[in-house]
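Enquirer: coords below, sequence missing:
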């Protein structure tokens, strides 16, 4: 049976994204449990099963519509956006609510950065797979490793944007004085709409004005170079 040429690339991209998202969300739950809140555990969210973290709208509907829409109108995928089901955290059950919430929020991006580094390290033993696998299979493994680094960097850095309900917004709220943190966190119901507008709408209506996209691309490129250096590949050529 002959498979479409794009299928291995799609499979590698989906697998890399699923692992990055699943461990990101699970990290929030495990961090909350370590800091005194077992809400995620009681809701069955301390799980490495990706299905437990699927949000019907953010994980399936919106990415699917964006994927199909871009393929039909542009002929290629220029950008994607979505989210997983948030892990439930009861801030009042944390031993130190303000500091605890910061640590729970930071656990997701930190896990992604650790996974990116681990993926970089795995490229070294992957070099020996040529003795057991076909050249196409070895090439797929390397592509998966590269996409894993990219997916984890993008997810981790995107979530550090200082906009609630993203992790960066919750970290910033923990750093602000209480008199500023409370009104700032009231933006949370509108934060996701602001992010969608900034990432997807603004570049279209403002003739390519895309400061968030530009910043992420720049930082991701530097982050990829750093991961290569830290995993002993010498950085980009």
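Expert: Received, thanks. Every value quoted in this text rests on a predicted model; they were computed, and no experiment measured them.
Enquirer: contacts and neighbour counts: CA atoms only from here.
Expert: Fine.
Enquirer: What segments of the chain are strands?
Expert: With strands called from DSSP state E, the chain shows none.
Enquirer: From the contact counts, what lies against the longest helix that it contains?
Expert: Criterion DSSP state H: the longest helix present in the chain is helix 97-126. With contacts defined as 3 or more CA pairs under 8 Å, 6 or more residues apart in numbering; DSSP states H and E, helix 97-126 has these neighbours: helix 7-34, helix 135-159, helix 167-175, helix 211-230.
Enquirer: Tell me the buried residues in the first one?
Expert: Going by neighbour count (16 or more other CA atoms under 10 Å), the buried part of helix 7-34 is 8, 12-14, 16-33.
Enquirer: Next one for the comparison:
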């Protein structure tokens, strides 16, 4: 017959099992399944089967949990700042970040909006890593540091815009064969919106990866052109 468990010993074992990594992983799981609003110390304590007060040893408040979740997601993003093919690297990073967003859609608003309310130097170091690495990638490619910052802003502005747009794409009636009806475009006056209605087949056949790639091609070709124009020729 098994001896009864000692409550003190079991509580001590629970404390030993906790770590910052486990707490943040639990927080990310909770956000993934229930959304950002569900993330509280009390709710996370329930998920981890521990006293919520014990979580304060690993995150001083809910804001710290949110920052930790952001860092955890960004840590999944691999960047190679010394890759000589900067265009291929930016294209790969964009597709990888898109896949991250699709895996963690509830975290996307946190990644996009939370940094705007925090001064740059006070943001978690893990969330600044992509900025530093992409700046290095662009400067090594020949961009002036100031221009590299402009490129980064344009790149991430486009990328986040695409991700937010893709996550909000939806069809009114997926069972309807007629594309105008599937998208609800039949409700738009034909005289006022002829071009939008004509694009219904393309809109209904939305492919997030292909759409991202198309936009990246436009963006990267423009950046490459500006870089070429800024490099003095041998005859100058």
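Expert: Alright, I've got the coordinates. What you see is a predicted model, and the numbers here were worked out from it, not measured in a lab.
Enquirer: care to give me the TM-score?
Expert: The TM-score (TM-score structural alignment, normalised by the length of structure 2) is 0.32; 120 aligned residues with a CA RMSD of 5.5 Å.
Enquirer: quick one: which of the helices and strands packed on helix 97-126 of structure 1 is nearest residue 64 of structure 1?
Expert: helix 7-34 (12.6 Å; CA to CA).
Enquirer: now the closest one and helix 97-126, what's the angle there?
Expert: 140 degrees (axes from the mean of the first three to the mean of the last three CA atoms, to 10 degrees).
Enquirer: Remind me what helix 7-34 of structure 1 packs against, helices and strands.
Expert: Helix 7-34 of structure 1 packs on helix 39-42, helix 97-126, helix 135-159, going by 3+ CA pairs under 8 Å, 6+ apart.
Enquirer: any idea of the angle that helix forms with helix 135-159?
Expert: Going by the same axes, to 10 degrees, helix 7-34 of structure 1 makes 40 degrees with helix 135-159.
Enquirer: circling back: export the helices and strands packed on helix 7-34 of structure 1 to a markdown table and append columns for mean neighbour count and distance to residue 180 of structure 1.
Expert: Formatted as a markdown table, the helices and strands packed on helix 7-34 of structure 1 follow (neighbours: other CA atoms under 10 Å; distance: least, CA to CA, whole Å):
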| stretch | mean neighbour count | distance to residue 180 of structure 1 |
| --- | --- | --- |
| helix 39-42 | 17 | 27 |
| helix 97-126 | 20 | 13 |
| helix 135-159 | 21 | 21 |
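Enquirer: Tabulate those (a markdown table), appending distance to residue 217 of structure 1.
Expert: Listed next are the helices and strands packed on helix 7-34 of structure 1 as a markdown table, based on distance: least, CA to CA, whole Å:
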| stretch | distance to residue 217 of structure 1 |
| --- | --- |
| helix 39-42 | 33 |
| helix 97-126 | 16 |
| helix 135-159 | 9 |
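Enquirer: Put together TSV for the helices and strands packed on helix 97-126 of structure 1, with distance to residue 109 of structure 1 on each row.
Expert: Putting these into TSV (distance: least, CA to CA, whole Å) gives the following:
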stretch	distance to residue 109 of structure 1
helix 7-34	7
helix 135-159	4
helix 167-175	8
helix 211-230	13
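Enquirer: To residue 204 of structure 1, which of the ones you listed lies closest?
Expert: helix 211-230 (12.2 Å).
Enquirer: From residue 156 of structure 1, how far out is residue 148 of structure 1?
Expert: To residue 156 of structure 1, residue 148 of structure 1 is 12 Å away according to CA to CA, to the nearest Å.
Enquirer: If you could redo that for residue 203 of structure 1, that was the one I meant.
Expert: For residue 203 of structure 1, the distance to residue 156 of structure 1 - CA to CA - is 22 Å.
Enquirer: What of residue 33 of structure 1?
Expert: 21 Å.
Enquirer: now swap in residue 63 of structure 1 and tell me
Expert: 18 Å.
Enquirer: Count the residues that sit near the closest residue to residue 151 of structure 2 other than its chain neighbours.
Expert: The spatially closest residue to residue 151 of structure 2, leaving aside those adjacent along the chain, is residue 223, at 7.6 Å (CA to CA, 6 or more residues apart in numbering). Residue 223 of structure 2 has 17 neighbours, counted by other CA atoms under 10 Å.
Enquirer: so how far is residue 149 of structure 2 from residue 223 of structure 2?
Expert: 12 Å.
Enquirer: ok, now residue 74 of structure 2?
Expert: 19 Å.
Enquirer: ditto for residue 99 of structure 2
Expert: 24 Å.
Enquirer: of these two, who's got more company?
Expert: Shown here are residue 99 of structure 2 and residue 149; by other CA under 10 Å, residue 149 has more neighbours (18 against 15).
Enquirer: what sits up against the helix or strand harbouring that one?
Expert: For residue 149 of structure 2, the host element (DSSP states H and E) is helix 145-168. Contacts to helix 145-168 of structure 2, defined as CA atoms under 8 Å, 6 or more residues apart in numbering, come from residues 94, 98, 101-102, 105, 108, 112, 131, 134-135, 138-139, 208, 212, 219, 223.
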